[in-house]
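# got a sequence here, can you build the structure:
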Amino acid sequence: MLSAVCVGETMAMLTPVKPVPLHQATELHCGIGGAESNVAMGLAAMGLDSHWVGRVGRDGFGTRILEELSSHGVGISGVEVDPGRPTGLYVKVPAQEADPDGGSSVLYYRQGSAASAMNLGTLANPAVERLLAEASIIHLSGITAALSAECLELTEAILAAPRHGRLISFDVNWRAALWAGQDRSALRRLANLADIVLVGKDEAEHAFGTTDETELRLLMPDPAVVVIKNEAISAIALERDGTRSEVSALSVDVLEPVGAGDSFAAGYLSGVLFGLEQKASLRRGHVAAACTLTVHGDRGPLPGSALLSAILGSTDAEWAAIHVAGGHFSSQKRSLEDRSTAP
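Now for the predicted structure:
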């Protein structure tokens, strides 16, 4: 069975139950959030043997993270529990009715967290060593590299290691607050060590100083493919041999954008692991992202297998006519539901 290992920090997430300013909230919902564990849950939902490697504190938030990941089919045998450092925490502040275009914002409380203490010793953990050795793909992000000098060293060690048939993907996941005062050129060095790089066009300017496709590919010549996520417009795969593939994004009634990039990564990477061509893999990414964009929370449930096959197998014209709202896929062309139930 194909296996995936995602390495990084997962935090407890608090957000007001009602859409009110944070200082007026009387109830906070407790969930979990982390780019790499979001990808791990997405890959598990797509049928892969998925695992998360990281560190949590010996506290209620850490227990909550481990229980929730397990409930989503993600293996946690490579997780270390720190007896002294706390689990990281972030608070998601919803967009306010008075400023509907302002979008949601996030407050992080992760300095000195258990995950920030990940280091080369983490790779010596027998459980982690086994998971990485058996992985079909290892997924990393720029977030982990920015947590601490030790985390940067860990990330680079994984990326520089011999592949032995594995793939390593790297999602840039630019976070300005984490890279403030740090040498961001490390991101380029790390990305160029990966086999697959994912980067949002909006973040490429901050991370690499350009949004130009040709320049980005020249800055990262070694990866087999660089995938540029062009927000609600399209996703573009630039292969090392010069092949360019672009798939338009689906029409979506966006409810909450947080987590969509991670869902796209899970969809795209699952397609790569299943041996699909670039266009089909990009479509899988768009479908997974659309499911998350139309729900509250960091991930949305995928369509059933028959409907998913109908969506992914649609013609270009049918694909362009698909609209997603409230987690439901509809089309002005032939009914997707009819196609999914056809003999």
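
# from here on, just use CA atoms for contacts and neighbour counts.
Will do.

# can you classify the residue lying closest to Glu246 once chain neighbours are set aside by secondary structure?
Spatial nearest neighbour of Glu246, chain neighbours left out: Ile236 (4.3 Å); criterion: CA to CA, 6 or more residues apart in numbering. Following DSSP: H, G, I helix; E, B strand; the rest coil, Ile236 is assigned to strand.

# what is the burial count for Ile236?
The burial count assigned to Ile236 is 23, neighbours taken as other CA atoms under 10 Å.

# how close does it sit to Glu215?
In this view, Ile236 and Glu215 are 14 Å apart by CA to CA, to the nearest Å.

# distance of the residue positioned nearest the centre of the chain from Pro16?
With distances taken as CA atoms, centre = their mean, Asp262 lies nearest the centre of the chain, 2.1 Å away. Going from Asp262 to Pro16 by CA to CA gives 23 Å.

# and this one, so I can compare the two:
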Amino acid sequence: MSSEHGRAAASASASAVDAACVGETMALLLPDPADLRGPAALGGATLRLDIGGAESNVAVYLARTGHRVAWHSAVGDDAFGRHVVGRLTAEGVHCVVRTDPERPTGLYAKESGPEGTRVRYYRRGSAASALNRRDAARIWADRPRLVHTTGITAAISDTGRGLVEELLTGAPPGTLRSFDVNHRPALHGASDAEVLLSAARRADVVFCGLDEARALWGATTVEEARALLSGPELVVIKQGPQGATAFRGDRRWYRPAPEVDVVEPVGAGDAFAAGVLRGLLSKAPIGNCLTEGARLAGTVLRVRGDIPPRAGTEPERPGAAPGRERCETTGVRSAHPDD
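All right, here's what the predicted structure looks like:
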């Protein structure tokens, strides 16, 4: 790995990226009309093909705001995999992927109804589940200023967990390591609570919903969650509709969640993380980073699908975001369906 990184450091600066986002992206089937009920409901519906993945969602938002972003993963040698790569490439994301002829691209589907959105996953044995520690060499070759991954990647397989550990412990000096807990009750077992806590403590920037901290570690307040997440330079606790709070050292900042008519919450947490990371890459004050995260999350809450149309995501300068920098913290809606 070190020789790979040494060769990369000697290459032209144009090969470097601002952010490397690492994890599985799946093909996504969305019913139209959205509200499907009854055993024969699909008979009269059209299924629209899209994509979804926590890490690639972050990559898209960062790319839309002018950053050079690489997405690292694996896909199957199939139409779904080609669709995923084509969609992200069209968004300006540099795709660094392995094509696996033996494993399929993961797939998931959304079902919307009066109780909310139900998400069903078909990802067991997917190409991305074979991601492993050796993939880190390709990531460091891009010389990213920031590497971002999540607890989902740590849970899709033992080798995926190994890659997350490598990203958080083997990053070259100066690389900002970002980790979003992204707890999924149907994906993470009881034994994963310690795994996710250990990973979060190794990051420089960690995102965690208060609901996640409560379910995983019994933390009931932002202060308890922050105390558990010792180690990171910046801890961001999302508090659902109450907002989010960030901690750095003995300081804290707060921003309220956006006031919007929620169409669907899925993907809002990724948008929030991207807004905060965008601010950090731009060296904006922490309070303004949170404001940008809330703004981006609000664009996702208004639409179906993980990624809103471009018109809803035109960038604002994070350094000029409204609101004073205060010793408080804010957050945005935590949007994690039961997988």
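
# please state their TM-score.
Once superposed, chain against chain, the TM-score is 0.85 (TM-score structural alignment, normalised by the length of structure 2); 303 aligned residues with a CA RMSD of 1.8 Å.

# which one in structure 2 is aligned with the residue nearest to the centre of structure 1?
Structural correspondence for Asp262 of structure 1 with respect to structure 2 (TM-score structural alignment): Asp270.

# do Ala288 of structure 1 as well
When structure 2 is aligned by TM-score structural alignment, Ala288 of structure 1 is paired with Leu296.

# okay, and its match sits in which element?
In the assignment (DSSP states H and E), Leu296 of structure 2 maps to helix 286-301.

# ok, Val97 of structure 2 next?
Secondary structure (DSSP H and E) places Val97 of structure 2 in strand 94-100.

# helices or strands up against that strand?
Counting contacts by 3 or more CA pairs under 8 Å, 6 or more residues apart in numbering; DSSP states H and E, strand 94-100 of structure 2 packs against strand 69-76, helix 79-90.

# map Asp82 of structure 1 across to structure 2 for me.
Per TM-score structural alignment, Asp82 of structure 1 is aligned with Asp100.

# now the helices: where do they sit in structure 2?
For structure 2, the helices defined by DSSP state H cover 2-9, 54-64, 79-90, 136-141, 151-155, 158-169, 192-202, 210-217, 222-228, 268-281, 286-301.

# between these, which one is nearest to Pro322 of structure 2?
Nearest to Pro322 of structure 2, of all these, is helix 286-301, at 7.3 Å by CA to CA.

# give me the mean distance between that closest one and structure 1.
Mean deviation of helix 286-301 of structure 2 relative to structure 1 after superposition (mean CA distance after the TM-score superposition for structure 1): 0.4 Å.

# who's in contact with the nearest residue to Ser157 of structure 2 once chain neighbours are set aside?
Closest residue to Ser157 of structure 2 apart from its sequence neighbours, by CA to CA, 6+ apart: Ser129 at 5.5 Å. Ser129 of structure 2 makes contact with Glu24, Ile156, Ser157, Thr159, Gly160, according to CA atoms under 8 Å, 6 or more residues apart in numbering.

# from these, which single one is nearest Pro258 of structure 2?
Closest approach between the contacts of Ser129 of structure 2 and Pro258 of structure 2, by CA to CA: Glu24, at 28.2 Å.

# tell me the residue in structure 1 aligned with the closest one.
Glu24 of structure 2 maps onto Glu9 in structure 1, with residues paired by TM-score structural alignment.

# was I right to think that match contacts Gly34?
Yes: counting by CA atoms under 8 Å, Glu9 of structure 1 does reach Gly34; the two are 6.0 Å apart.
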